[in-house]
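1. Task: produce atomic coordinates for the following.
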Amino acid sequence: MSYLRFEKAMMTNLEEVLPRELLRTNRSGAYSCSTIVDCNTRKYHGLLVVPVPELDDDNHVLLSSLDATVIQHGAEFNLGLHKYQGNHYSPTGHKYIREFDCDKVPTTLYRVGGVMLKKEVVFQHYEDRILIRYTLVDAHSATKLRIRPFLAFRSVKEFTHENSVASREYHNVDNGICTCMYAGYPELYMQFSKKNDFVFMPYWYRGVEYPKEQERGYASNEDLYVPGYFEMDIKKGESVLFAASTSEVKTRSLKTLFEKEVEERSPRDNFFHCLVNAAHQFHFRKGKDDRYILAGYPWFKCRARDTFIALPGLTLAIEEQNYFELVMKTAERGLREFMEGRPSTVKIYEIEQPDVPLWAIWAIQQYAKDVGEEKCISNYGTLVRDIIEFVMAGKHPNLTLEENGLLRTEGREKAVTWMNSADNGKPIVPRTGFIVEFNLLWYNALKFAAKLAGISNDTEYVARLEEHAEKTRRSFLDTFLNDCGYLFDYVDGNMMDWSVRPNMIFAAAFDYSPLDRAQKKSVIDICTRELLTPKGLRSLSPKSGGYNPMYVGPHSQRDYAYHQGTAWPWLGGFYMEACLKLYRMTRLSFIERQMVGYEDEMFFNCLGTIPEMSDGNPPFHARGAMSFAMNVAEILRTLKMLEKYTYK
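-> Okay, the predicted model is just below:
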């Protein structure tokens, strides 16, 4: 039986299926996403959503959805599903679904009387092209298939409404048409593998509603343009291929192209393979040589901090060192351009954030553990040294190495850490001064750089680094360790943040830490008692002031909950690493039980991946972005660590 498979009883229950989403990507920034019954519930949903760099830096929904209608004896059975204002659904094609399977490619089986129609969908790698194969599995009389496309041609951040500017023009192409609603957009090609009749019948479907936007306090309805419909005969056992793309395709090649794409897909037949599939969805190729990691879907771009935190888990943990090196090659160029004050030639955002170079060293450290120090020195030894010297020389605009060996940063006016929610531009969590994870990263970087220098027999440099590290260690303990057995989150002059936050977990998870074993144990114990949930670590303890665990309501309300109690799976990954390092085999069963909470996510929300965060209180509802790179990465890295300890 398939791992991700749902029967008729669930597929016909809208309360059960509408929260379940499905994401497909092309590894070049475009994606296709909807619910598993093809009813769009977000403005970010769409069958073909692509970047249009000529317009802006956002993705754009070209083809919103596609309704298929089965026709027999003149009777029409529309398999589509749309939500309209007033909680009205029309048509109600979900009632014909017999089963849904998401093993290799998403497959939906419909039954209408004696007709059984199978639909399979893939997104072609590195092309802005969605492919759908309709197969008439069974039919007892002549059958027609009618396909009606719903067009949007708008940014994922906006809505489209009926207007007189939208172009109704179209051109015939090989077994289909191409059309473009607005100037500046690419043409949309809609083609089939066999001849068909296109009936031009332009119409605006008004008041399509997106409940997820209602939940988030945004406008939630739009109008979609349908230029007409395609109609063709289909025989029992026959397959008809549909392609929607920004470029024309030779329709006689569609069958081969679809089969090739299916062959390249890895099965999602267990927890691990789902995560591997999700990891590949964050791949982003731009141009011939540049490789990136997208921070998440559907609204995140390539962010520097997310790239370096996620990179080891998304690549090394699944034996894909080559992609680590490709991404790091692009990222290193961006880092060097920033450190040397040159214009950036890479599309990585927030590379100026003060902890980004230190997370880069942490990522390289994981690479060294995977491939060996010698190869690491050959590939990245110079970069590690250059970052250390860049920080020591005080060249970063917002990172100062103080006399006590600690790093200071200014975060009162602008958020500079991963806890970056803001209200009117001002940080909601104004972490400033000496920040705990910045200095843990710095100590870890100094010790790792010293180790690499020792392998290279650079004894003078080793001595210098060790001296700096020892000064940092002593000052860290004096500054951050409090009498309650945990670490201050940040210290700014006489102001010490006593809030219990998860950023101290890195002190027990990193390979090099200023803390001794007893101090690490105390940190882990506090995190276990006050921060641990089945979905990761809370961003704030329920015992601390300002605890706000429910990420719901309008934008401003959600901003105040974003880092004030919500649970983050990627932090749970570092927590589990800390447990394994400190307790080793005795915590294996505990960690395995923790992983159950993450495996549950495979079947809810966005199938086969991990959402951005969850509420900090039961029942820990998933919130935010449907798929988040750092979360997938850290769970994959934890699985690899578990394997090492299990077979040790």
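
2. hey, let's count contacts and neighbours off CA atoms from now on
-> Noted.

3. Quick check: most distant residue from the centroid of this protein.
-> Within the chain, the residue lying farthest from the chain centre (CA atoms, centre = their mean) is residue 73, at 46.0 Å.

4. what's the distance between that one and residue 97?
-> In this view, residue 73 and residue 97 are 21 Å apart by CA to CA, to the nearest Å.

5. and what of residue 254?
-> 26 Å.

6. what about the nearest residue to residue 501 once chain neighbours are set aside, neighbour count?
-> Distances taken as CA to CA, 6 or more residues apart in numbering place residue 540 nearest to residue 501, at 4.8 Å, with adjacent residues excluded. Residue 540 is flanked by 27 other residues according to other CA atoms under 10 Å.

7. helix/strand/coil for residue 540?
-> At residue 540 the chain is in coil, as set by DSSP: H, G, I helix; E, B strand; the rest coil.

8. To compare with the earlier structure, here is another sequence to fold:
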Amino acid sequence: MDRLDLCLSVSAPDRLGEREWMIANGLAGYASGRLDGTVSRRHDGLLVAALPVSGRTILLDRVEETVIPADGAPPFALFDALVEVRLERGLPVWRFARDGLELERRVVMPWRQNTTLLSHRLLAGGADIGLDIRPWMHFRGNDGPADQPLYPSVLSWQQGGRIEVTQGTFPPLRLAVRAAACSLILGDERTESAFYPIEAERDYTAHGPVWSPGRFALRLGAEGAELIASAEPWGAALAQNADAAWAAETGRRDRLIAHAVPAVRDPVGRQLVVAADAFLFEPRGRFDLAARSLAQGNEVRSVIAGYPWFNDWGRDTMIALEGLTLVTGRPDEARRILLTFAAYERDGLIPNNIPDGGTEGVYHAADASLWFFHALDRYLVATGDDETLDLILPVVRRSLDAHRAGTRFGIGVDPADGLLRQGAEGYMLTWMDSATPRRGKAVEINALWYNALTVMAGWLDTVGDGDGAAQAQVEAARLRESFNRRFWNPHTGFLFDLIDGEAGDDPACRCNQLLALSLPHPVLEPAHWAAVLDVVERRLLTPFGLRSLDPAAPDYRPSYAGDLHARDFAYHRGTVWAWLIGPFVDAWLKVHPGDRAGARRVLSGLAGHLDDFCVGTIAEVFDGDSPHRPRGCTAQAWSVAETLRAWANSAP
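-> Sure, this is the predicted structure:
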């Protein structure tokens, strides 16, 4: 079966309850929940709207659906009759059957609209049946505590049986139904305590209030019925019925697949292309940036680092850019993302992240700007777009000069050896940014700095700046000599993770060393490539990516679980990161040229994971020890992007 139309077993209900679904709307809004119809996270909701000021906001937490058979049989909860869940072009479809009745349920979000359409259809069972839908809501930011007090609710009528609900200062939630017959039973208000089991597992507040204004009592005939939930004006909210919205969205996804490079049009590749689309978004709330960009003929674009709680992060965006946009045949989106982040450059740095609902960046990262050089290089290699190079060249010139002279957070070149150092008290500046201090000269930072100097030399030569190109080449050569002399550890046979650190040189076996050979311009001498790849494969490779630390290390943590402190400590001390499979495949193909079959084998675990956890996408992290349980964000941009890029590069 085509993986975009996969069916999932419901023979083990407990296992089904562990799996989740998520769809996005191109604005960073989304809908998500468990496949068994429940919600498990405080972030879940049937409509999590991306609003200009408040950011992502849960407007419709969930619905409660009850079937009333026409023959007088007892009513039953819809999900008690679940027999099948499937994805159609990545969109969720549920099928239910009981006592001769057969029903279908679908959820779709029209692209770039804060609207969710929930549709039901009677597939078999003869006469019309009743269907009660009770909406539950608690307006709050998607990452806010579950136990925030409910704001007083204001309910207003609209023509045609539509209602608007407002809580606090949030924009209204508009609810409407389309059905052969419908009545709104208001005044049947309820407030209950909802339980979010994943929050309990993560040691967060797991109970919180939800409120319902009443219920919609529908007659469900052959033509079906639908509930529309929207933060858009009524005209936009009601612009399409559910069937039209479904056809539009599946057609759009089919076109995405058609535009992707041929190497990813196989079943796994197609699913990854659709998964990649969820992370590209238009940040409409950044009015100042949007106004300046539109005046220049550009459109603002960015990348959500992970659903359901991350916003857009500089390093994640630049690592993911090639897989999300170039492998998928969307170079215009890549250009817009690069120009968007170029507009945020300050003191030679691009932002570490841009807070949800905000317009100003946060800059505490030593690697985000260096990954920007890499992302721009991949874009230019793919497109030959000299016009965009002209637009961005002043930005990367400033960045290069700032790194040479020294900029914020102790980021700068050490004049003694030409290596790049970083460190400021209270900040974790590398991608290992959670309770993992690495102040000093980190191995991947210097690999990225060498790559940046090398590509910059080529760009400067292209625009006729021979002196600038020559200077960058000299600096790169000095860096390469220092790197190979200082980072190679002859006692272990692999690279130091950090040198000149607060505790001296760190000999830990970590995944970061792989970037010294995997980047397009590797700083590591080829004589050491095989040794580094071998130790990474033996000690760090798992079916779902690379461990962040050797299991033999005293600080190794086999599981990313427990409260926030325990998770932060484990985050980069053994936890498996899926995105690192991309650099591993790059390194594999450099050490074993032409062995695409060997590279493809290491991707099999992640290909199988697409049917697990949050179906159709790839998790942020996995436990270090088998069975490598998926953890963290249910859908992570660089996990999907680097798996997709590696899948393309390892195609037969």
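
9. TM value for the aligned chains?
-> The TM-score (TM-score structural alignment, normalised by the length of structure 1) is 0.89; 617 aligned residues with a CA RMSD of 2.6 Å.

10. My guess is the residue nearest to residue 501 of structure 1 contacts residue 563. True?
-> Yes - with contact defined as CA atoms under 8 Å, residue 540 of structure 1 and residue 563 form a contacting pair (7.0 Å).

11. Scan structure 1 for its longest helix.
-> Longest helix of structure 1, by residue count under DSSP state H: helix 459-480.

12. ok, residues contacting the following helix or strand past that helix?
-> Tracing the chain C-terminally past helix 459-480 of structure 1 and defining elements by DSSP states H and E, one meets strand 490-492 next. Applying CA atoms under 8 Å, 6 or more residues apart in numbering, the contact partners of strand 490-492 of structure 1 are 431-436, 479-480, 496-497.

13. redo that, cut-off 6 Å
-> Residues outside strand 490-492 of structure 1 that contact it (CA atoms under 6 Å, 6 or more residues apart in numbering) are 433-436, 497.

14. Keep only those of those that are in strands.
-> 433-435 (DSSP state E).

15. Could you dump the residues you listed into TSV and include distance to residue 512 of structure 1?
-> Supplementary listing: these in TSV, determined by distance: CA to CA, whole Å:
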residue	distance to residue 512 of structure 1
433	22
434	19
435	17
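
16. Out of the residues you listed, the closest to residue 521 of structure 1 would be?
-> Residue 521 of structure 1 lies nearest to residue 435 out of those, by CA to CA, at 20.9 Å.

17. Aligned counterpart of that closest one in structure 2, please.
-> Alignment note: residue 435 of structure 1 maps to residue 442 in structure 2; criterion TM-score structural alignment.

18. Now do that match: how many residues are near it, please.
-> Residues near residue 442 of structure 2, counting by other CA under 10 Å, number 26.

19. need the contact list for it.
-> With CA under 6 Å, 6+ apart, residue 442 of structure 2 has these contacts: residue 498.

20. Would you mind measuring from it to residue 411 of structure 2?
-> Using CA to CA, residue 442 of structure 2 is found at 11 Å from residue 411 of structure 2.

21. Name the residues contacting each of the two.
-> By CA under 6 Å, 6+ apart, no residue touches both residue 442 of structure 2 and residue 411.

22. Using the three-state scheme, assign the closest residue in space to residue 165 of structure 1 that isn't next to it in sequence.
-> Spatial nearest neighbour of residue 165 of structure 1, excluding adjacent residues (CA to CA, 6+ apart): residue 182 at 7.6 Å. Three-state call for residue 182 of structure 1 (three-state DSSP): coil.

23. Okay then, goodbye and thanks.
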